[in-house]
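Student: no FASTA, just this:
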């Protein structure tokens, strides 16, 4: 069974690591990040606010509209800070080409029932233009919460972030690494020595390069392994789909 599927099936039972080798950013400095939670308040994935009604995340974070709550403006998941905003999903739209076996096109848009209000704690994530790339070696930043198991009780879980360089597809696809499993819709990021990475609870969260969300945390082989950088969905390959999905729904679905 794939690790992604495994961690979703066991979302309520196992301890998940957070961002590996990172640090806590200043509170509410990453204003576009959201926490996807179960209706019981358990964090399981991250996401980015790309419109007041829409969140960008990974398709493998799809647990169904009835099971999910979206929280914006949060920093410490274990405390109510008064900056949070909540919305239930109205529709989940995974990319039609998403393949759970290969993890290709692991990207999803969530239309929320209630719009998030922009302000001091919440803002939109800028996205790259269709087809733009990020050079290998460029340093980007990935952020997320990860989560703890219910059995261990809630420990304070503040947002974490880590800076990572982009790894070329050639290196990521080499026989020493992912051996051809990286498609043109994926990008890799990590250090030669390992030790810094996103981990399972960070799925769906943003990899930000030059102020734009170029990647969505997707999959990997372990966390922080020197041979295996983290793998992200390349948002620039799907920018047109994102815009089409968001804006065509306004003309087509006025009844919403």
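Tutor: Cool, got the structure. Just so it is clear, the model here is predicted, and its values are computed rather than measured. Residues are numbered from 1 along each chain as shown.
Student: drop to CA atoms for contacts and neighbour counts, all remaining ones
Tutor: Will do.
Student: now residue 129, nearest residue through space, not along the chain?
Tutor: Using CA to CA, 6 or more residues apart in numbering and skipping the chain neighbours, the partner closest in space to residue 129 is residue 236 (5.9 Å).
Student: ok, the one you found touching residue 126?
Tutor: No. Residue 236 is beyond contact range of residue 126, at 11.3 Å (criterion: CA atoms under 8 Å).
Student: Name the residues that touch the one helix or strand residue 36 maps to?
Tutor: Taking DSSP states H and E as the definition, residue 36 sits inside strand 33-38. Residues from elsewhere that reach strand 33-38 (CA atoms under 8 Å, 6 or more residues apart in numbering): 43-49, 67-74, 125, 145, 205-206.
Student: Help me confirm that residue 111 is found in a strand?
Tutor: Yes. With DSSP: H, G, I helix; E, B strand; the rest coil as the criterion, residue 111 is part of a strand.
Student: take a look at this one as well, against the first:
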């Protein structure tokens, strides 16, 4: 489900946001090794859709995580360089293309000022909606709280998304929402895989038994005990046993998020 999630090959894809299948091969974000789910299991999850030009439809680009009725968390890599008027957010749907759920226009987005496009460091953005989300019960559209303390190594967590579900070069986005289990990885082990200087305090790592995020999953939450710990960001391949998935560390950015939201 999360193959090569946001991997972008560390260079090329980074420049273009590396989230759409046509733009990324090494930096990808999708859920691999997962199972079919429904949006009521992950009501905080939205599809961020982009229209490349006037002659093309809006298409799924990456995922987002509902922080409040007005604010969506996602990766900077997903949004950098995009025209706000060509972005829609689809909420409350388990499906990738069906005409259900709710569509929302975007007012603006805020890229973290320290975002590094080459190393995908500080990979965080706030997407500000033009109108408030319609929070619903039963929960199909609902925010998720951020974690207050980091879970221990080997703690179980979940990821979800509509990204590609296999590692083939021609993998397509999943029509139906997928969910998978992963475990928090010791940062020292993650650094051994990627290199001491490649994993910063703004990142955390997680991996599963044949499950991972991949192309199209970036921006979705890594969830531990109903709290968002991280956002799917990047990795070296999808479900690659030698390389854990890398996530934006939301605890590290909690104060920045709160301060930016308070300004709105």
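Tutor: Done, it's in. Remember, predicted model here, so these are calculated numbers, not experimental data.
Student: re the thing from before, neighbour-wise, which of residue 236 and residue 126 of the first structure wins?
Tutor: residue 236 (23 against 17; other CA atoms under 10 Å).
Student: and that one, what pairs with it in the second structure?
Tutor: If you follow residue 236 of the first structure across to the second structure using TM-score structural alignment, you land on residue 251.
Student: got a list of what that match touches?
Tutor: Residue 251 of the second structure neighbours (CA under 8 Å, 6+ apart): 146, 147, 148, 149, 150, 229, 230.
Student: Would you mind finding the match for the fifth one in the first structure?
Tutor: Pointing back at residue 150 of the second structure there. Using TM-score structural alignment, residue 150 of the second structure pairs with residue 133 in the first structure.
Student: now swap in the last one and tell me
Tutor: Applying TM-score structural alignment, one finds that residue 230 of the second structure aligns to residue 215 in the first structure.
Student: Near residue 86 of the second structure, how many other residues are there?
Tutor: By the criterion of other CA under 10 Å, residue 86 of the second structure has 16 neighbours.
Student: Enumerate every residue touching the counterpart of it in the first structure.
Tutor: When the first structure is aligned by TM-score structural alignment, residue 86 of the second structure is paired with residue 67. Residues near residue 67 of the first structure by CA under 8 Å, 6+ apart: 38, 39.
Student: Residue 180 of the second structure too?
Tutor: Residue 180 of the second structure makes contacts with 1, 31, 32, 33, 34, 35, 158, 159, 160, 211, 212, as judged by CA under 8 Å, 6+ apart.
Student: Still touching in the first structure? Go through the residues you listed.
Tutor: Retained in the first structure: 31, 32, 33, 34, 35, 158, 159, 160, 211, 212, out of the contacts of residue 180 of the second structure (criterion both residues aligned by TM-score structural alignment, their matches' CA atoms under 8 Å).
Student: Among these, which ones are in strands?
Tutor: When these are checked against strands (DSSP state E), the matches are 35, 158, 159, 160.
Student: nearest to residue 182 of the second structure, of these?
Tutor: Distance to residue 182 of the second structure across these (CA to CA) is lowest for residue 158, with 5.9 Å.
Student: So that closest one is in contact with residue 226, correct?
Tutor: No. Using CA under 8 Å as the test, residue 158 of the second structure is too far from residue 226 to be in contact (9.4 Å).
Student: Those two - which one has more neighbours?
Tutor: Set residue 158 of the second structure next to residue 226 and count neighbours by other CA under 10 Å: residue 158 wins out with 21 against 14.
Student: can you tell me how far that one sits from residue 42 of the second structure?
Tutor: Residue 158 of the second structure sits 10 Å away from residue 42 of the second structure, going by CA to CA, to the nearest Å.
Student: One more: residue 35 of the second structure?
Tutor: Taking CA to CA, one finds residue 35 of the second structure at 13 Å from residue 42 of the second structure.
Student: So for these two, which residue has more residues nearby?
Tutor: Neighbours per residue (other CA under 10 Å) separate residue 35 of the second structure from residue 42, with residue 42 holding more: 28 against 16.
Student: In contact with the more buried one, which residues?
Tutor: Applying CA under 8 Å, 6+ apart to residue 42 of the second structure gives the contacts 140, 160.
Student: Please indicate which of the kept ones among the contacts of residue 180 of the second structure are buried?
Tutor: Using 16 or more other CA atoms under 10 Å as the burial test, these include 31, 32, 33, 34, 35, 158, 159, 160, 211, 212 as buried.
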